[in-house]
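K.L.:
Sequence and predicted structure are below.
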Amino acid sequence: MEIIEKSKKTSIMKAIRQHEFGGPSVLQYEDAPVPEVKLGEVLVKVHAIGMNPPDWYLRDGYKSLPKEWQPEGSFPIILGTDISGIVERVADDVKDFSIGDEVYGMVRFPEGVFGESKAYAEYVSVPASQIALKPERIDHIHAAAAPMSLLTAWQFMIDLGHNVQNPLQPNKHEPVALEGKTVLVNGAGGGVGHFAVQIAKWKGARVIAVASGKQEAFLRDLGADEFIDYTKTHAHEIISGVDLVIDSVGGPTTGRFLHTLKPGGALFPIFPLGFDGTDEAKKLGVIVSATQVRSNGAQLAEVARLLNDGTLQIAIDSIFSLADAQKAHQRAALGHIQGKIVLKVI
């Protein structure tokens, strides 16, 4: 009887849903059914949700992607991937997690891109393989801010963690050795960027951080050896001989960093769409490579140790309630985000 009552109590939840593509105003705080738990899954009572660029890309309908790549699906949809919370239910075949466990994860990305991940909600069902125990040292707000940004930096720089081929390039993405190297991180103050700075320093690299001037102290505290204020100086005009560029901004202008690299160096654009400098890269003898971040609970368990011992710090730009998701997306649209924006549920 107790189980039945519990099930009734959690049959309806609050969620942010949208019934059409558009700006922040399409995000509606409303009732939605609690997702069912299938084999291999757990139900998480969400405490916090980390926001990422794919959230607003999907909200708008992924207009930046070629038409043939734009996801198809049906409304209403629920955005989001990154969560931290407490396990509420466990499928019979799940052995690694129990009710009451504090967990964090990136849910169904990219395979659930058209709203199947359902992170902007009070409850989320998630494959057990995509979550890990939350680092004990940090709270749910900080844990929710980590998964996509940290996994992106990790899979680009340390361990790819999957064998899915990037359709934009003929070769498999391979991280490069960092110890003793010089690494330039463009967009260093953002979600992926501030983790890239820390990972490079952890691995023994000299780090040049490129961001707006107000972020200099923040990035030097994270370990940046040199700082360039892009509002005053163009890094690609004054820097040369770099081993690796992590361009967390990416896009059509990422090719400007090709000439900052030494022969044999590498440019990793986090957002590679629009890059058209393949021939120039070959002439210069440098590598341009990218990958698509993918959910990976085992990697989150690995980086949890670095979050627990303070090797990696998580910066929070701002916190909004779940009901204020529209305001959170308006904040994101302003840009110059330092770290991550988080939605607080509990």
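P.N.:
Ah, there it is.
K.L.:
okay, CA-based contacts and neighbour counts for the rest of this
P.N.:
OK.
K.L.:
thinking Ser321 is in contact with Lys344, fair?
P.N.:
Yes - judged on Cα atoms under 8 Å, Ser321 makes contact with Lys344 at a distance of 4.7 Å.
K.L.:
more neighbours, those two?
P.N.:
Between Ser321 and Lys344, counting by other Cα atoms under 10 Å, Lys344 is the more crowded of the two (23 against 16).
K.L.:
Spit out the contact partners of Leu267.
P.N.:
By Cα atoms under 8 Å, 6 or more residues apart in numbering, Leu267 lies in contact with Leu244, Val245, Ile246, Asp247, Phe257, Leu258, Leu261, Val286, Ile287, Val288, Ser289.
K.L.:
Which element, helix or strand, includes it?
P.N.:
Under the criterion of DSSP states H and E, Leu267 resides in strand 261-269.
K.L.:
Show me how far the helix or strand just after that strand is from its chain's centre.
P.N.:
Per DSSP H and E, strand 261-269 leads on to helix 278-284 as the next helix or strand towards the C-terminus. Remark: helix 278-284 is offset 29 Å from the chain centroid, using Cα atoms, centre = their mean, to the nearest Å.
K.L.:
May I see the buried residues of helix 278-284?
P.N.:
Ala281 (16 or more other Cα atoms under 10 Å).
K.L.:
Not counting residues beside it along the chain, what's closest to the spatially most central residue of the chain?
P.N.:
The residue lying closest to the centre of the chain (Cα atoms, centre = their mean) is Met148, at 2.3 Å. Computed as Cα to Cα, 6 or more residues apart in numbering, the closest residue to Met148 that is not its neighbour in sequence is Met106, at 6.1 Å.
K.L.:
ok, and here's another one to check against it:
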Amino acid sequence: MKMRAVSQSVFGGPEVLEMVEVDRPAPGAGEVLVKVHAVAVNPADWKLRSGLIPRLGQPPFTLGCDVSGVVEATGPGAEKFEAGDEVFGMLLSRAGAYAEYVVLAQDSLARKPKSFDHVHAAALPVAALTAWQGLAKLRSGERVLIHAAAGGVGHLAVQFARERGATVIGTARAIKHDFLRGLGADELIDYTTEDFTAIEPVDLVLDLVGGDVADRSIKLIKPGGTFVDALGSEHLAGEPGYFRLFVESNGDELAKIAELVDAGTVKVHVERVLPLDEVAEAHRLVESGRTTGKIVLTV
């Protein structure tokens, strides 16, 4: 059977993305075939598309790691879900979610939050797991600095940190401060006009920016504190408190996040929804670095 998918034959700008017809995948042992309803676009997607990150090898390939949809079929030994279940999850080692159907390991999936539609569920996995795992060492009463706090990962990290009882400090443009206060941020810094290094030392920094921001931020952690590098500032490895975060697909953690969502503790902001045919425009928006929350494609 055939299906539609977005592919690219060369590295390049958003214009290299094209709709093609390919064979529908079949689930193997421990895998689940999902009929895709929505897929989020992440910053890593445009970096993979352009060749900046060579993780998928040479084209052709199909991008997309975040997915929400309905179980179509299960492979041998895949007993956690059955046909008709609404699920969401993250493809880690391989992409491929910009398509009508996708195969995922059952352990990378969780049941979709009941209170979310597929669009908002698709916005969660990569961003939520990055925030969740990046804040793993954060404890109640501690102070955390979250860079790019209004972005896809950042605005979820603000809510997770608040839920854990931490004092939340975020950097973002002033126009986004009201949005972040509404999510529970305690202190906000406009990085275009203010020096974030003037704050008191913090227990944890979640760096979602890199570059010079990382170099200055690692000096802000208290003795015994943690600097979480989510961008790849490996030149800081060896500095006290440095931790390189590599997000891992985890269905159990997604299930816990879904519980927080259904309890009303956590929400995800979707800035724009586009059909899969407009994937190039979605990439342009994400690549601009100016989006608040997430961009989602409907399939």
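P.N.:
Great, that's in hand. Everything numeric here is computed off the predicted structure, so don't read it as measured data.
K.L.:
what's the TM-score here?
P.N.:
The TM-score (TM-score structural alignment, normalised by the length of the second structure) is 0.95; 299 aligned residues with a Cα RMSD of 1.5 Å.
K.L.:
returning to that earlier point: give the aligned range of the strand holding Leu267 of the first structure in the second structure.
P.N.:
Strand 261-269 of the first structure corresponds to residues 221-229 of the second structure when matched by TM-score structural alignment.
K.L.:
likewise stretch 216-235 of the first structure?
P.N.:
Counting by TM-score structural alignment, stretch 216-235 of the first structure lines up with residues 177-196 of the second structure.
K.L.:
what's around the aligned residue in the second structure for Asp309 of the first structure, how many residues?
P.N.:
Mapped onto the second structure by TM-score structural alignment, Asp309 of the first structure lines up with Ala263. By the criterion of other Cα under 10 Å, Ala263 of the second structure has 12 neighbours.
K.L.:
Could you do Met51 of the first structure as well?
P.N.:
Around Met51 of the first structure there are 29 other residues, counting by other Cα under 10 Å.
K.L.:
repeat for Glu79 of the second structure
P.N.:
Glu79 of the second structure, neighbours per other Cα under 10 Å, totals 12.
K.L.:
before we move on, what about the one 3 residues further on?
P.N.:
Residue crowding around Glu82 of the second structure was assessed by other Cα under 10 Å; the count is 14.
K.L.:
for it, what are its contacts?
P.N.:
Val71, Glu72, Ala73, Thr74.
K.L.:
need these in TSV with secondary structure and distance to Lys267 of the second structure, can you?
P.N.:
Shown next, in TSV, are the contacts of Glu82 of the second structure (DSSP: H, G, I helix; E, B strand; the rest coil; distance: Cα to Cα, whole Å):
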residue	secondary structure	distance to Lys267 of the second structure
Val71	strand	24
Glu72	strand	27
Ala73	strand	30
Thr74	strand	30
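K.L.:
Tell me the one of these nearest Gly211 of the second structure?
P.N.:
Sorting those by distance to Gly211 of the second structure puts Val71 at the head of the list, at 41.0 Å, by Cα to Cα.
K.L.:
any idea how far the closest one is from Ala136 of the second structure?
P.N.:
Val71 of the second structure sits 30 Å away from Ala136 of the second structure, going by Cα to Cα, to the nearest Å.
K.L.:
Counting neighbours, what do you get for the closest residue to Leu284 of the first structure other than its chain neighbours?
P.N.:
What sits nearest to Leu284 of the first structure in space, not counting adjacent residues and going by Cα to Cα, 6+ apart, is Pro263, at 6.3 Å. Neighbourhood size, Pro263 of the first structure [other Cα under 10 Å]: 18.
K.L.:
on that earlier part again, so how far is the strand holding Leu267 of the first structure off the chain centroid?
P.N.:
Worked out by Cα atoms, centre = their mean, strand 261-269 of the first structure lies 23 Å from the chain centre.
K.L.:
That one vs the second structure, average distance?
P.N.:
By mean Cα distance after the TM-score superposition for the first structure, the fitted strand 261-269 of the first structure averages 2.0 Å away from its aligned residues in the second structure.
K.L.:
buried stuff in that strand?
P.N.:
When burial is assessed from 16+ other Cα under 10 Å, strand 261-269 of the first structure yields the following buried residues: Leu261, Lys262, Pro263, Gly265, Ala266, Leu267, Phe268, Pro269.
K.L.:
Which one of these is nearest to Val37 of the first structure?
P.N.:
Nearest to Val37 of the first structure among these, with distances taken as Cα to Cα, is Pro269, at 36.5 Å.
K.L.:
So that closest one sits against Asp247, correct?
P.N.:
Yes - between Pro269 of the first structure and Asp247 there is a contact under Cα under 8 Å: 4.7 Å.
K.L.:
roughly how far apart are Gln198 of the first structure and Leu306 of the first structure?
P.N.:
Distance of Gln198 of the first structure to Leu306 of the first structure, given as Cα to Cα: 11 Å.
K.L.:
Give me the secondary structure label for the residue nearest to the centre of the first structure.
P.N.:
helix (DSSP: H, G, I helix; E, B strand; the rest coil).
K.L.:
List the contacts of it.
P.N.:
Asn52, Thr81, Asp82, Met106, Val293.
K.L.:
Mark which of those are part of strands, please.
P.N.:
Here DSSP state E is the test, and these give Asp82, Met106 as lying in strands.
K.L.:
thinking again about what came up before, doesn't Val286 make contact with the residue nearest to Leu284 of the first structure?
P.N.:
Yes - Pro263 of the first structure is within contact range of Val286, at 5.6 Å (criterion: Cα under 8 Å).
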